[in-house]
Structures are given as C-alpha cells and as structure tokens.
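Asks: following is a predicted model, sequence given first.
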Amino acid sequence: MKNLFCLLYIVLLSFLFGGCKDFEEPIDEPLINNNENNNEEEELDTLPSTTKILWGIGDNFTGAKSSALLNETSIKLVSHWYNGPQDMSWIRGYKNQTTVSDIYAQGYGIQLIVWLAQNRETADYAIGDQFQDDIKELTEIFKGNGPNYGPLYIVLFTELETYPPSGEAAAENYKKQLSAAYIKAAGTIHDTYDKAWVGLGLGGYHWPQAIPGTRDITRWDEAIEASDFTCVQQMQSYKNWQQIPGKTRNAVSQLGTYNKPVMVSHFKIWSGGPDDNPDPIDKKIADAQGAFDLFMDDMFTNASLDALYADGLRAWVFMNDEYIRKHGDEDKVYLRAKNFVSLHNEENPVMKREYTPTLPPGQVDVLLSYDFNGSSLEPVINNAGTITASGLNNHNLSFELFSTQGDPHTSDGGKWIRDHGQGADHINALTENEAVNINSGNQKNNYLSFTISPSDNKKLDLYWFTFDIQARTGAPDTPPELTYFAALYTCKDGIINHTGKTVSVSSNTENSVSGWVTAQFDISKMKFAGGEVAEFRIYVWRVGSTNQRSERWLEFDNIKVHGYSR
C-alpha cells in the first residue's frame, strides 16, 4: 500500500508539473526544447560552482531556433541583428505575428544588435534624423504586441570604432555626433518600452592583449552614463584566437568599473574565407572548432568565469556558426561548450549587478592615511588593533620623494614626486599600458604601493580609496603642456585589477599649477578574511616632452582608505 501511494504521488506530480517546459513558437516549431543529457556526453564539471551568467545565441530568430545549443540547454537570450534601413521592411513583418510576445511568454529575453558599419551610407544614417525615428519603431517591434512582455537588450552602434570617416578632424566630429545620437536614442528607447535596456557597442579588438591593460574610452563616458549596461564584442579568425582571452578580460575589467552589468554582446571564432583558408569545408569546421576548443581551455573554466563575474560580466552571446554548432552526436567540442553553458547558466533573463551599499567618505571612518606632514612614508592608522598597513613604497619611479622640509613649496604641505625631465629616470611612459607593463623597458612598473590587512577574527569593510593630486611646472624650458595620469589598481590573491576611472591633472604653461584634485575610487567590492592581505597600487605616467631639463612635480597628499572595521 505504501509503494502504491508513492507511485500515485509521483504520477500526480508529473501531471501537475510535467508540461511546464513546452514552448509553442508561432513560426513553425519550438524555439526551446530542453532535452536530458544522454550517456554519451562528457561528464559535467563536478566541482562546486555558483557562478552563473545569462547566455544567448543569434543572429536572428530563425538561426537561434535551429541552434542545438539553444535546444539542448536552458539559455534564456535570443539575439537578432539590425544592419540598416534596408532591414526595416522585413523586420516590420513581426508586427503582424505573435513571435516576439510568445518568446517573452516562455521567460526569454531578446537582444537586438544594431550594426551600422556596413558602408559610409549606413554609418552616416546612424547620426541622422531617420535613425531616431527608426530606433523608436524597432523598439516597438521588439517590445512585441502583447499580451506578454520581457527584457529587451539593445546593443547600439556595435563596433562603433569602425564608423568614423577618415581624417582626424572629420573622425573627431563624427564621434561627437555619434555620442549625441546614442544618448538621444537611449532616451527614446527608455520612453518607448519600460523593459528595454540599452548599451553602447564597443569593439573588443581595441583592448590590449597583455594583462592588465586598458584603453582610453573617456570620450564615451557620457554615452555610457546614459546606458543600462556596458558591452563589448569579440570576434576573431581561428588563426588569432589567442588574442581573445586577454582582450576580453581587459575589456570586462575596465567596463566593470562603471558599476553596470557587462555583456560580451557577440562572440565568434570563424573559420576564414577563401583568401586565408582555401581548405574544404570539413577542414574549415575543424579549424574553427579546434581554435574554440583551445579557447575554452583558457576562458571556459570555473576560475576564469569567477574572475570575469567578479569584474561585472553578466551575459555572453554567441553568434551561431560552425565553431559552436553540433556536428554529430560525438562532437566533443560542442558537448564541452554545452556542458559549460549548462553548468553556469542563469535562467533569469534579467541581468543583475550586485552592489555593496556605499556611503560618501564623510559617513565612514578613515582607517588609514598617508598625510605627508612629515618626512615619514608610514601610515597613520586608526583603530590600530583592527588593521595593519605597510609604509608607502616607491617602485621604479626613480624620482625624489621628499617631504616639506627644504621644499620650495612648503606652504602647500604635501609630499612630492619630483620629475627632473631628463633621461630614463623619470615619468616618461606615454600610455597606461606602458606604465603598468613589466616588460616595457624603462617605463616598467611605475607605481606607489602599500599593503593593508585586517587582524585575525576581524571583519574589514572597505568603501572608498581617495587621494589628492596636483601637477606643477617651473621654468625655464618647461613644455607648453604637461599632463600627469594616476590610476588605482588593487592586487589581491595575486590578481591585479584596474579600479575606477583614471584621474589626470595638467599644467599648461611655465610656472603653472593644476590645483589640487581629489580622486575617489569605489573599493566596496573587496572582501577580506581574517589576516588576508591586499595591496593597493597607484600607477603614474605622463604625456609631454621628455627631452627637456625642466622643473616639474607630481604632487600627492592625503592618501586615505575609508571603511569600517568590526
């Protein structure tokens, strides 16, 4: 009787819940059909893992529908492309269908990628009035005609670096217009659909491959501020797959500093065209999958995804092509990708970026400071029984660090790094990558550093890192313009991460001073165990002439760490 009762109970549960995964797609066939893993598949990674991101695939609804990856996993994002006004006529066909609404009905999100780099005509269309009308209509189309609605992610102007015309002045003017067009379109998208998210489509190929590395994207800060998420694409030939891991990690790390979810908006390893790969199709497929398999060795691991997630990655969208397709039941590369996606799949289609509540510096304690009132480089530590910290160390700057004693600028009360402006022993790095890169000759590792650790059995909550910075030039032979840069990096568990936005100060004439600027960095995401050590590094470099004997100073004061110790 007991066994019969159990059997009836199981049957009842099957009746109540068994049909929940059915997907009725109005265009022919189910978009999603979750199949159970068969015995021939490789075993899933059995190590504990809680890191999950939103996965997607495209390039359009039909292509996504035919994808084995979509049909054999529970990924929740379907990607569709818009390549210019020539696409509007057929995309309008969705207005008379239930396609979009039915996708949302089953709990899936839609990604719309707007790519306008096809030619000069479509690039100019991006900054014109017609595009603003069209993006409103596109948002209405991909919102659907109800009754079901869901999240719509619009990646606007993807690969925007390829849009500007040739010529420095013309390119600069175009970028300003494109940024303004983006901000206006973002407002239109938000006004048209309350579940629409928009992100600026940056090209991943512009990030350096060496880690760590950043690029100057400050010109797009206003556009990113108007965005709901940040995004970067990554597409390479199978011959160049080695470039992808470093470029992707650097892009995600830098974009994550904007405190918005980060999306790899479209990813592809292609097998090459006739010019660079004239082999038969079977060989092309093998080339692409072989490169993708090696890529997965590097990127698709628990540790790698954990690090990307910590930097802000929340979504990854594949382009449906040979590298990710299923070529028979024994396709080991496909099965490996499928298993990794399944293990790390976030089924909630709404991207989330968790925030640690942060407070203005005035509302938290100053745990330690280097205020440079004397000749010592040792920190002033509050609640010394709770934390310990090292002195301020000078790594390869090769400058005089000197106190106010004997300093011609004693009234300012700071501590200075004196840049003599002659030879290799001064700040002559031209880029942040050169300043940070250990293999870049005389410019290697130009930074100040110190370490901090909580005492045993204490919980350390960090919120802000701040410092004051100023630039000064003297006379004679001072370059007409001199700009210093300072960037905060954190080093924890042997991993160096760029934190926040780079700060700059300039003195543009002889005997000029930039004035003090307070740089503030959010470090609230750092977590500590008892006795765990973290290192802070302030990397410095400058842009300006390096061959003149001029008096110049980069000045620091009031380096502080704000937080609580409990």
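Replies: Cool, got the structure.
Asks: all contacts plus neighbour counts: C-alpha atoms, from now on.
Replies: Will do.
Asks: state the helix or strand in which residue 282 lies.
Replies: Element membership for residue 282 (DSSP states H and E) is helix 281-299.
Asks: which helices and strands sit right next to that helix?
Replies: Using 3 or more Cα pairs under 8 Å, 6 or more residues apart in numbering; DSSP states H and E as the contact test, the elements touching helix 281-299 are helix 243-255, strand 262-270, helix 332-343.
Asks: which stretch among the ones you listed comes nearest residue 314?
Replies: Residue 314 sits nearest to strand 262-270 of all the helices and strands packed on helix 281-299, at 5.6 Å, using Cα to Cα.
Asks: report the angle between the closest one and helix 281-299.
Replies: Angle of strand 262-270 versus helix 281-299, following axes from the mean of the first three to the mean of the last three Cα atoms, to 10 degrees, is 150 degrees.
Asks: ok, second structure coming up, stack it against the first:
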Amino acid sequence: MARATRIAHQAPIHMLSSWYNGPSDLNWMTDAWHQSIFDSARAAGYALHLITWSDVPETTFTASTGTVCGRPYPLSDRWLGDMRQLAVTFGGPRSGPPLYVTLFTEFQTYPCIDNAWNPNAQVNAYYRAQVFHRYAPNARVSLGWGGWQTRWDDPAIGGGRSMIRHFADAMRSSDFVSFQAMAGDSNVTDIRSMTRVLGAYGPVMLAHHMPDGDSNSQATVYAVFERDLRTLLTRSSIASLVDHGLFAWSFMDDAPIAHSSSLFDFVRTAVRTFGR
C-alpha cells in the first residue's frame, strides 16, 4: 500500500490513489477490511484518489442518446450503481480530506474511434452520454484524459487538440481536470503541454504518472521515469506547472524511486520542498 512506502514515511505525501478497473474489483474494494483502511487513511489526514478505468471490448449498443459504439460498461445502469457503492466506501464527511475521483481515465479511447469528437454520429452519442453519466457525492470529480491528446491536431473531426474544446462545459462544471502520463520514451512534453492546455478549464491533477510497463522493459521504465522526474521536479519547472494550474501529482508505483537511492533522495527533497 502507498501509505506504507518509504517515500510516504519520509516526505509529506498527502494523497493516496486507488484503481477501480471494473466490476470484478467491486467486492474486494468495498469489503469491511478495505473500508477500514480507507477510513484510517482519512482519519490520518490523507486525501483519497479513486481512478476508474474500463477495458471491456468495444461494441455497438443502445444508450439513452441512441445507437452508441464503444465500451458499454460506463454507460450501463450497473455502472451508476457501482459508482454509488464506491462513493460510500471512499467518501467521507465534507469537512474532512477530499475524495478526488478521476472518472474514465483515458476516456478518449472508450469509443470505437479513438481521440476524436465527431468522426461519426455513434461516437458523438457515446461522448454525450458519458460526459453526464457521473455520480460521486462528497467528492471532487473530473474526467480523465489520456496525456497524448495535445501531440497533434485534426480540426475536421475534432481530433487531437481540437477535441479538448468540445469538453469545455464538462470540464468547467467539474471540480478539477485530470490526465495521465505513461509514454514509454518521455513524458516531459506531454505533462507540460496537457497542464498548460487543461489549466484553462480548472485545477489540474496529473492522475497517474509512470512509463508503460506492458510494452517496455523494467530498465526502460525506470530510466524514463527518472529522466521525467529529474527534469520536472525542479524549482523553475514546478513553478511553471503550478502557474498553469497543476495542484496534484500521483505516481503509479514507488518501485522506480525505491530502486535508486540517488533518485529516492532527489524525490524526497523535491516533495519536501514543493509538497503542500
């Protein structure tokens, strides 16, 4: 657990993240033992952060907006009930530490056609339904962008950077905006660019940062992560990110940090210096 890691004991870590990957996670995440863990973390002053993700196969189905092509679970009746259970488990009193919720991380990959707003009517309907299909009382909620969205632009179909403006109302009505950074070569440009662009719509959270371990060796993941952190966790870099709206940053794993004493010392100093 993140709370038990060395970096959490030696630096002012104030937020602990958990992943919900689908219905198979619901029973164990909401059982009494895990409830006690979450309650204990809140009592100790930690903000909790829940990341929801769906990787079920894409299909064509009927939703409230009509025929939809994409991943069905986030638009299902079950999803709404499952989110209610998670909200009860993770949520606390309004006067206590916040519960941050990143809904549908990498949500632009959920329709049958990725990364675009209006390539056809089915994908458009999927997004219209998804944007308003939110439920998380006593929480601060955002949609979760994939961190690659500003790398290109295709205005004709609302793709790339042009996709973001179509979610302006949804982002401004949310409590914050979030994105991930998991590129296998470098995340520096993505993190800076996404923070700058999304910061126009509200406070920005880097919801999960770690180079992709499925398509890269452990050595590559560790090396890229270290380069990311040594480049980004400097006084001038942090100042620029904060100026553009960044307020929170979540590492997916502490293993690369714990692996290197030099990197551990660097990150510990950075968190002690810049953490709030």
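Replies: Sure thing, it's come through. Everything numeric in this text was worked out from a predicted model, so none of it was measured.
Asks: TM-score for these two?
Replies: The TM-score (TM-score structural alignment, normalised by the length of structure 2) is 0.83; 254 aligned residues with a Cα RMSD of 2.6 Å.
Asks: coming back round to it: contacts for the helix holding residue 282 of structure 1?
Replies: Under the criterion Cα atoms under 8 Å, 6 or more residues apart in numbering, residues 237-239, 241-242, 244-245, 269-272, 277, 304-305, 322-324, 333, 337 lie in contact with helix 281-299 of structure 1.
Asks: what's the match for residue 130 of structure 2 in structure 1?
Replies: Using TM-score structural alignment, the partner of residue 130 of structure 2 in structure 1 is residue 178.
Asks: name the element that match belongs to?
Replies: Assessed by DSSP H and E, residue 178 of structure 1 sits inside helix 168-192.
Asks: give the buried residues for that helix.
Replies: By neighbour count on 16 or more other Cα atoms under 10 Å, the buried set for helix 168-192 of structure 1 is 174-175, 178-183, 185-186, 188-190, 192.
Asks: try stretch 190-203 of structure 2
Replies: By neighbour count on 16+ other Cα under 10 Å, the buried set for stretch 190-203 of structure 2 is 190-199, 201-203.
Asks: how many neighbours does residue 536 of structure 1 have?
Replies: If you count neighbours by other Cα atoms under 10 Å, residue 536 of structure 1 ends up with 22.
Asks: any idea which of the helices and strands packed on helix 281-299 of structure 1 gets closest to residue 3 of structure 1?
Replies: Comparing those by Cα to Cα, helix 332-343 comes nearest, at 34.2 Å.
Asks: re the thing from before, so can I have TSV of the helices and strands packed on helix 281-299 of structure 1 showing distance to residue 499 of structure 1?
Replies: Shown next, in TSV, are those (distance: least, Cα to Cα, whole Å):
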stretch	distance to residue 499 of structure 1
helix 243-255	8
strand 262-270	15
helix 332-343	29
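Asks: ok, which of these comes nearest residue 561 of structure 1?
Replies: Closest approach to residue 561 of structure 1 among those (Cα to Cα): helix 243-255, 21.5 Å.
Asks: who touches the closest one?
Replies: The contact list for helix 243-255 of structure 1 (Cα under 8 Å, 6+ apart) reads 204-214, 230-232, 234-236, 262, 295, 298-299, 308, 311-313, 497-499.
Asks: in helices, which of those residues fall?
Replies: 295, 298, 299, 308, 311 (DSSP state H).
Asks: spatially, which two of those are the most separated?
Replies: The distance between the two most remote of these (Cα to Cα) is 19.7 Å, for 295 and 311.
Asks: can I get the buried part of the contacts of helix 281-299 of structure 1 as one ChimeraX selection?
Replies: Applied in ChimeraX, the following selects the buried portion of the contacts of helix 281-299 of structure 1 according to 16+ other Cα under 10 Å:
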select :237,238,239,241,242,244,245,269,270,271,272,305,322,323,324,333,337
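Asks: that older thread, between the buried residues of helix 168-192 of structure 1, which is closest to residue 200 of structure 1?
Replies: Taking Cα to Cα as the measure, residue 182 is the one of these closest to residue 200 of structure 1, at 7.7 Å.
Asks: report the contact partners of the nearest residue to the closest one once chain neighbours are set aside.
Replies: Nearest residue to residue 182 of structure 1, sequence neighbours excluded (Cα to Cα, 6 or more residues apart in numbering): residue 223, at 6.5 Å. By Cα under 8 Å, 6+ apart, residue 223 of structure 1 lies in contact with 179, 180, 182, 183, 200.
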